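1. Mind looking at a prediction? Sequence and model below.
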Amino acid sequence: MASKGLVAGRLALVTGAGSGIGRAACQVLSREGATVVAADKNYDAALETIKKHIALASGYSDAGEHSAMEVDVSEPKSVQNLLQAILAEYKVPPKIVVNSAGVTRDNWLLKLSQEDYDSVMNVNLKGTFLIMQTFAKAMTESSIQGSIINISSIVGKYGNIGQTNYSASKAGVVAMTQSAAKELGKFNIRVNAIMPGFIDTPIIKTVPDKVKEQLLKLVPLGRLGDPTEIAEVITFLSSDKSSFINGASIDVTGGY
């Protein structure tokens, strides 16, 4: 493991690592010295994160000690299998856990299907819960002082047209983060949330240009955020620089 950087020598798990904020988190955490497990439902995308994006960010031609793993965060057995795979490879649970897996199934409230409601809740809220519960338990059993970072969204605070399911799931992530922080603090495990605004990720690509123009008018900085700008905050919350930040929800929105 690398010896320099904000999170040098720490093992980090990132879910949703195949694209967007998750992929950027893998890049920045590895740059700052962490060994990264990139986990995603799409294994090939996670592998691409490790082989192309991390290797390029670190200036090395190979992935080193980093690894890609498959996980469906909404399935308890899949989450357990992920933990066992990490323990088999690294002998210890991760000190850093980043819950970045997320989906959208947007529609008007009056047209939203129960299936689309459930799928968003299962990944964004239940998935965050399952990863937190499983890996916090492993941390406590190994007496590891860790940091869990949950990716919420600014729409969890303000809501958004066409996103009743998504905004509810992301508001739930904030409340769950605050409760988990209160419970896990005695084990020296910190739990915080980040509430990104409009970030240039695959999810934003589905937004029509006219709607995007309207959204940008609401952002004082006048632009979309870059996934790396979220990843820098993730890395800060993973490090000792944020040692007294616990149960917080940090807006990273350009002022929206």
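-> Yep, that arrived.
2. Please count neighbours and contacts with C-alpha atoms only from this point.
-> Noted.
3. contacting residues for the residue nearest the centre of the chain?
-> Note on the chain: the residue nearest the mean C-alpha position is residue 100, at 2.2 Å, using C-alpha atoms, centre = their mean. By C-alpha atoms under 8 Å, 6 or more residues apart in numbering, residue 100 lies in contact with 14, 15, 16, 17, 21, 22, 150, 151.
4. swap the cut-off to 7 Å and go again
-> 14, 15, 16, 21, 22, 150, 151 (C-alpha atoms under 7 Å, 6 or more residues apart in numbering).
5. Over to residue 123?
-> By C-alpha under 7 Å, 6+ apart, the neighbours of residue 123 are 73, 74, 102, 103.
6. Look up how far residue 62 lies from the third one.
-> Computed with C-alpha to C-alpha, to the nearest Å, the distance linking residue 102 and residue 62 is 28 Å.
7. Flag every buried residue along the lengthiest helix in the chain.
-> In the chain, taking DSSP state H as the definition, the longest helix is helix 164-184. Neighbour counts using 16 or more other C-alpha atoms under 10 Å place 164-174, 176-178, 180-181, 184 of helix 164-184 among the buried residues.
8. ok, and here's another one to check against it:
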Amino acid sequence: MTGLLEGKTAVITGAAQGIGLAIAQRFVDEGAKVVLADMNADQVATAAAAIGPDVAVGVAANVTSADDVAAMLKTAVDRFGSLDVLVNNAGITRDASMRKMTEEQFDQVISVHLKGTWLGTKLAADIMREQGSGAIVNMSSISGKVGNFGQTNYSAAKAGIAAMSKAAAKEVAAKGVRINSIQPGLIRTAMTEAMPKEAWDSKMAEIPMGRAGEPDEIAKVAVFLASDLSSYMTGTVLEVTGGRYM
């Protein structure tokens, strides 16, 4: 049976672990070739090798650098012949109450999430509009809808990603390029499992489905947005939260 992404080439940022790695693996399972990009050169190379050298390549990239992002996208074209999908997933947290948050902590998070996603979207759209097709999936967060205590930087960036995706989607829709975003809720990753138990429990209490999500549950939604299953969707924001904040 043909996969949903057969013959497609995708680039996924922040792909050395967690949600990004799950997306890369699921994309390959659906027939895609993938470029995994991450700040951690060794870890992303290992992740790509584990997926398979014929279908995956790992590259070191800082998404706040236009040169790095351009090189990352060029790798997809040079190695696999096209750029059909970009998933802007890379992110960091620098949590602190607004009173204690430093300017540097604010700037770092805005730069990686918002500027990084903007650079990826801008440069990928330039390539995709020339070929008349492409799908960009940007990773927002439920924190961009609700606002989390101690995350004025992160919530602002994630809300910005959702709004920016809509604005960008309007600019390139007529060129055959679709741009959508995902807002995950509490997903079980190394980052969230490091949370204090009381913080984890309080978030769990807000989820009607009564459990955290798994990275692959985000990956499956990314496949939907990257594939022709969502061919008439652009500028949308899909919440994948187990019903949290309905």
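-> Done, it's in. Keep in mind that what you see is a predicted model, and the values were worked out from it rather than measured.
9. Please state their TM-score.
-> A TM-score of 0.96 describes the superposed chains when it is computed by TM-score structural alignment, normalised by the length of the second structure; 244 aligned residues with a C-alpha RMSD of 1.2 Å.
10. sorry, back to before: of residue 102 and residue 62 of the first structure, who's got more company?
-> For residue 102 of the first structure and residue 62, the more surrounded residue by other C-alpha atoms under 10 Å is residue 102, and the numbers stand at 23 against 14.
11. Relative to the centre of the second structure, find the outermost residue for me.
-> residue 99 (29.2 Å).
12. Any figure for the gap between it and residue 221 of the second structure?
-> 36 Å.
13. quick one on the thing from earlier: the contacts of residue 100 of the first structure in helices, which ones?
-> Counting by DSSP H, these contribute 21, 22 to helices.
14. can you tell me which of the contacts of residue 100 of the first structure lies nearest to residue 208 of the first structure?
-> Distance to residue 208 of the first structure, by C-alpha to C-alpha, is smallest for residue 21 among these, at 20.5 Å.
15. Residue in the first structure paired with residue 154 of the second structure?
-> Taking TM-score structural alignment, residue 154 of the second structure has residue 166 as its aligned residue in the first structure.
16. Please apply the same query to residue 5 of the second structure.
-> Using TM-score structural alignment, residue 5 of the second structure lines up with residue 7 in the first structure.
17. do the same with residue 144 of the second structure
-> Checking TM-score structural alignment: residue 144 of the second structure goes with residue 156.
18. same check, this time on residue 119 of the second structure
-> Residue 119 of the second structure maps onto residue 130 in the first structure, by TM-score structural alignment.
19. Just give me the mean distance for the longest helix of the first structure relative to the second structure.
-> Aligned to the second structure and superposed, helix 164-184 of the first structure gives a mean residue distance of 0.4 Å (mean C-alpha distance after the TM-score superposition for the first structure).
20. following that helix, which helix or strand comes up?
-> strand 190-196 (DSSP states H and E).
21. quick one, that next one and helix 164-184 angle?
-> 160 degrees (axes from the mean of the first three to the mean of the last three C-alpha atoms, to 10 degrees).
22. Strand 190-196 of the first structure corresponds to what range in the second structure?
-> So strand 190-196 of the first structure sits over residues 178-184 in the second structure, by TM-score structural alignment.
23. Centre of the chain to that stretch, how far?
-> 8 Å (C-alpha atoms, centre = their mean, to the nearest Å).
24. That one vs the first structure - mean distance after superposition?
-> Mean deviation for stretch 178-184 of the second structure: 0.3 Å (mean C-alpha distance after the TM-score superposition for the first structure).
25. quick one on the thing from earlier: okay, the match of residue 144 of the second structure and residue 182 of the first structure: tell me how far apart.
-> For residue 156 of the first structure, the distance to residue 182 of the first structure - C-alpha to C-alpha - is 20 Å.
26. So the match of residue 144 of the second structure lies in a helix, does it not?
-> Yes. The assignment for residue 156 of the first structure is a helix, going by DSSP: H, G, I helix; E, B strand; the rest coil.
27. tally of neighbours for it?
-> The burial count for residue 156 of the first structure: 22, using other C-alpha under 10 Å.
28. Now do the same contact list for it.
-> Residue 156 of the first structure is in contact with 167, 168, 170, 171, counting by C-alpha under 7 Å, 6+ apart.
29. what's the counterpart of residue 225 of the first structure in the second structure?
-> Aligned partner of residue 225 of the first structure by TM-score structural alignment: residue 213.
30. Pretty sure that match sits against residue 192.
-> No. Under the criterion of C-alpha atoms under 7 Å, residue 213 of the second structure is not in contact with residue 192, lying 10.9 Å apart.
31. These two: which is more packed in?
-> residue 213 (18 against 13).
32. can you pull the contacts of the more buried one?
-> Contacts of residue 213 of the second structure (C-alpha under 7 Å, 6+ apart): 186, 187, 188.
33. follow-up on the earlier one: what's the spacing between the residue nearest to the centre of the first structure and residue 11 of the first structure?
-> 16 Å.
34. Alright, that wraps it up for me.
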